[in-house]
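In: No sequence on hand, only this structure:
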């Protein structure tokens, strides 16, 4: 599998010169990889496997071609169906005018459990494992261009997601978990900023490709993905791309974030479970529309997330041991540095989710949850509790400009990320890019490693049930 990248100088074959003007433009953008019904995905197309409800695996292809490529599973040819017809991402009413979006076709087909080999257009795809024992966790991977905040997207040292993806692929995972926030190139690069000059921007496929599909291609080839939705993928931001390309469920018109009047539907997705075998499962939930400021009692979002908690609770009954996957951490700390005094202060878990989930359960998650995997805060962090709360890991350190305000080796006495939580152990890495790995050592036990850009282990943690402890309190 490969993914879209910036165009390279190539000799255009005669058949491509006969394409329509629109298709020729797509080819110039590196998008015309599948021009005939029998062609496989071209060298610039994106192909990956996404895991959804009950562990169902779906092969997905995004192409600038005219038709879906063939999928072969265990030597059986399967047609790929059209998820979204060849089209551009329409501008939302009231959205600032940006560059025109290239038209792409999105295709998909199921890969049955127990399949041994899958290929799309002759190219290999990773197949799901019933009991994944080696897991990569990444998050917050895009390159931030928002207003005057301009990350140096053209510098691999400043935007290292491609390097992170390659190192994570070398770990040879059985599964990749992305904890959300894929798309960050929202605005044009500010004038005079050489580090991001020429970057695509806006909410069309070009910006998505530059942020996620192109730099992530080596990791797409390594393993199937579980994808959590972040706040950058809510309807007022990159939600259109989320529903078209990443969400594991069937595409639904009206739930596509195209029309603001439908955002009350498009801003939410139901939680789902992914079995891990031996009595364990992931429970993936959509937190895209929460607010770190919290919710008033009358805010409809508070009722919506309380309803989501009840669905999470029902899913949790299916397994003895649950691992939550949601973008916004409930039980972690972040830090802010005052611009004038330089003083660092801590803030706790997402107030909106704590409000809504706490309306249903004062513990915020069912007691069968042993671990919560999140992003949103741009660092790596582990927190374990003397109270009955699950271990929290934050892996928002895989590409986006990192937080720099330091976390303490331990919180001040009495300080907690959520009401009632009593911190027992804490570890962090602030200012470094990398990824996290999980290797299963028992029914509810894991060895967690914190790895840098080159895959070198910088810290290790032991997880048993709800408890965890790491070798280092702080990675330097």
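Out: Looks like it came in fine. What you see is a predicted model, and the numbers here were worked out from it, not measured in a lab. Numbers count the residues shown, from 1 in each chain.
In: C-alpha only now, for contacts and for neighbours.
Out: Will do.
In: Quick one: the helices in this protein, in order.
Out: Ranges of helices in the chain, per DSSP state H, are 14-17, 21-28, 161-170, 205-208, 217-222, 239-241, 263-266, 300-316, 351-360.
In: May I see the ones you listed organised as CSV, with distance to residue 437 added?
Out: Listed next are the helices of the chain as CSV, based on distance: least, C-alpha to C-alpha, whole Å:
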stretch, distance to residue 437
helix 14-17, 43
helix 21-28, 37
helix 161-170, 8
helix 205-208, 25
helix 217-222, 13
helix 239-241, 27
helix 263-266, 32
helix 300-316, 23
helix 351-360, 26
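In: Select, out of those helices, the one closest to residue 36.
Out: The closest approach between residue 36 and any of the helices of the chain, judged by C-alpha to C-alpha, belongs to helix 14-17 at 10.5 Å.
In: another one to put next to it:
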């Protein structure tokens, strides 16, 4: 028995001992993604050998393994867009737990996770977020002015969204930084965890903590590029060790995934579809991708019949412009939507997407853009301006007559912002109405738009 005089000292000693006990280390990343029907999934990525604990409404359990602990294996020089045998891939473990409906509180290793709103009305849209290290194009990843994704993510988080939509291309650090480029010196590269963490998870930390995410797969996440990390960390479909981009022999399966819907309430939904393996030149006869994307279109059409108002989400624009400049002559050439998808979808419907799709959110082109039509085509927004080195060839205020961005499309309104980093927000103002704001990296408003049904109009044609 402890003497009453000594009792406070004993209590203090016990408390000191408890304080010295090691707490469970937090994972390198913890976040929530929304899958089919908007089902929330808690994810964690950790370099530890075991999955962390998850606490759901006061009950604690260990998260399930999604992809086992280990380095992401090299695919080989004949099967990878950028093969570097010396690229570092720290062993990593991917974990997940589906969250039950009506959950009130969730934390992973003591870190609270955001939960989905029943009817999200404030949506952040970002895309093309990684730092480009490839071929002859090298971005200064160490310079927050040249690579501002962390700042963009923090500003978007401060807007307090209910939902974040990423329109694809997360991973860009494919080749080593040249010795004469101090702006990217020391950057990890290749397709392992180190490059993925530097390119996405570390700079996105504040925004991952702010709201659940809906994510589309970009061409940078195809199997020949960052697909192994895509399947381990981000894709909301079940993980298949036999079709996870590790083995090039299974790429025909692993490069495609079924579309799915995320309800927004009030008769509206997002429809997310995978366009990672399309071909901007178009497909040759007999290409297996034709059958795959035909199946994608039919499944999109089936999903779109379920709600009155449909916003499609993919990586490749169908109804927008890009521009390129001839290095020798300086001549500017406009190009329209993705040729591969236009070819396959156009064979099923001249409008490309089913008639029940009202808006398309995409990335791929490194700018912000809006197009709206008097013809029966969806409004298109392109939000590929959140971090990757920008496209700097300007778009015209009014494109030349006879050059629509999609077959048969009659342009009514167009707006763009070239060479400016930022994010887009959508705030719902009615059953089929949205207020869209284009923000710069610091959150300042640079343009505003209204969406009514499938038509949109912006305050200024060019920022």
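Out: Cool, got the structure. Bear in mind that the values here come from a model prediction, so they are computed numbers and not experimental data.
In: TM between them?
Out: Comparing the chains after superposition, counting by TM-score structural alignment, normalised by the length of structure 2, produces a TM-score of 0.93; 438 aligned residues with a C-alpha RMSD of 1.3 Å.
In: want to throw the helices of structure 1 into CSV with distance to residue 456 of structure 1 and mean neighbour count?
Out: Compiled in CSV, these are given as follows (distance: least, C-alpha to C-alpha, whole Å; neighbours: other C-alpha atoms under 10 Å):
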stretch, distance to residue 456 of structure 1, mean neighbour count
helix 14-17, 44, 10
helix 21-28, 38, 16
helix 161-170, 9, 24
helix 205-208, 28, 24
helix 217-222, 17, 24
helix 239-241, 33, 25
helix 263-266, 40, 18
helix 300-316, 34, 19
helix 351-360, 34, 22
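In: Nearest to residue 117 of structure 1, out of those helices?
Out: With C-alpha to C-alpha as the yardstick, what comes closest out of the helices of structure 1 is helix 217-222 (13.0 Å).
In: Can you name every helix or strand that that closest one contacts?
Out: When contacts are defined as 3 or more C-alpha pairs under 8 Å, 6 or more residues apart in numbering; DSSP states H and E, helix 217-222 of structure 1 sits against strand 46-51, helix 161-170.
In: mind running it again at 6 Å?
Out: helix 161-170 (3 or more C-alpha pairs under 6 Å, 6 or more residues apart in numbering; DSSP states H and E).
In: wait, which of the helices of structure 1 is closest to residue 232 of structure 1?
Out: Closest to residue 232 of structure 1 of those is helix 239-241 (C-alpha to C-alpha; 7.6 Å).
In: post-alignment, the closest one versus structure 2, mean distance?
Out: Between helix 239-241 of structure 1 and the aligned residues of structure 2, the post-superposition mean distance stands at 0.3 Å (mean C-alpha distance after the TM-score superposition for structure 1).
In: Structure 2: matching residues for that helix?
Out: The alignment of helix 239-241 of structure 1 onto structure 2 (TM-score structural alignment) spans residues 227-229.
In: same thing with stretch 256-264 of structure 1?
Out: Applying TM-score structural alignment, one finds that stretch 256-264 of structure 1 aligns to the residue range 244-252 of structure 2.
In: which outside residues touch that stretch?
Out: Counting by C-alpha atoms under 6 Å, 6 or more residues apart in numbering, the neighbours of stretch 244-252 of structure 2 from elsewhere in the structure are 223, 227-228, 231, 243, 254.
In: Understood, closing this out.
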